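J.: how does the following fold in three dimensions:
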Amino acid sequence: MKKEIIINISGLESKPAAMFIQKASNYKSNVWIEKGERKANAKSLLGLLSLGIGKGSKIMLIAEGEDEAEALNELENYLISGLEESV
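T.: Model (predicted):
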């Protein structure tokens, strides 16, 4: 479980969300993002978009499963990089 602050201009919406989902889907672990009282499957575009994660949003990244440590590390690096396409 890791806390993150979204730093890119558009937050985790549309294209950045789709790219995040693509990365999260590479793992066998269940991956969740929690914002406030709400929690969504990080492998679901509708789920992520429903959270309304904008710039400056504070989220919790959660992974549960056999490759959870690897998933958390890569996804955290992606989030703190500013959601750049090259990462």
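
J.: all contacts plus neighbour counts: C-alpha atoms, from now on.
T.: OK.

J.: what about the nearest residue to Leu12 once chain neighbours are set aside, neighbour count?
T.: Counting by C-alpha to C-alpha, 6 or more residues apart in numbering, Leu12 lies nearest to Ile53, which is 5.3 Å off, once chain neighbours are set aside. Residues within reach of Ile53, counting by other C-alpha atoms under 10 Å, total 21.

J.: what's the answer for the one 5 residues further on, then?
T.: If you count neighbours by other C-alpha under 10 Å, Lys58 ends up with 16.

J.: to check against the first, give me the structure of this:
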Amino acid sequence: MPERRVTVASKVGLHARPAALVAKAAAATPVTITIRKEGADPVEAASILGLMTLGAGFGDEVVLTADGAGAETALEELAGLIGSELD
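T.: Here you go, the predicted model:
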């Protein structure tokens, strides 16, 4: 199963507006993407609530995983989004 590690670049972390943008992008992909912090259970990246409860702050590393046709492309797009300033 492909995975990507990315550092959260938004100063507020994956909270409120950044979480909504990431969830919308994840929901638009043809695969289910999960996201987790090291040592924590994964949550669905398409869930705003899941992203906010993840507690990923600025500078935290998160791990994205996906499976199925289009997983690599979906992970690249989402990693790029999380690794950019969304505030």
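
J.: work out the TM-score between the chains.
T.: With the length set by TM-score structural alignment, normalised by the length of structure 1, the two chains reach a TM-score of 0.88; 84 aligned residues with a C-alpha RMSD of 1.2 Å.

J.: now do the contacts for the residue nearest to Leu12 of structure 1.
T.: 6, 11-13, 35 (C-alpha atoms under 8 Å, 6 or more residues apart in numbering).

J.: now, the most widely separated pair of those?
T.: Greatest spatial distance in these: Glu13 and Lys35, 13.9 Å, computed using C-alpha to C-alpha.

J.: which parts of structure 2 are strands?
T.: Ranges of strands in structure 2, per DSSP state E, are 3-7, 33-37, 43-44, 61-66.

J.: tell me the angle the longest one makes with strand 3-7.
T.: Our comparison of strand 61-66 of structure 2 with strand 3-7, counting by axes from the mean of the first three to the mean of the last three C-alpha atoms, to 10 degrees, yields an angle of 150 degrees.

J.: so strand 61-66 of structure 2 versus strand 33-37, what angle?
T.: Using the same axes, to 10 degrees: strand 61-66 of structure 2 against strand 33-37 is 160 degrees.

J.: tell me how many other residues crowd the aligned residue in structure 2 for Asp67 of structure 1.
T.: Taking TM-score structural alignment, the alignment pairs Asp67 of structure 1 with Gly70 from structure 2. By other C-alpha under 10 Å, 12 other residues sit near Gly70 of structure 2.
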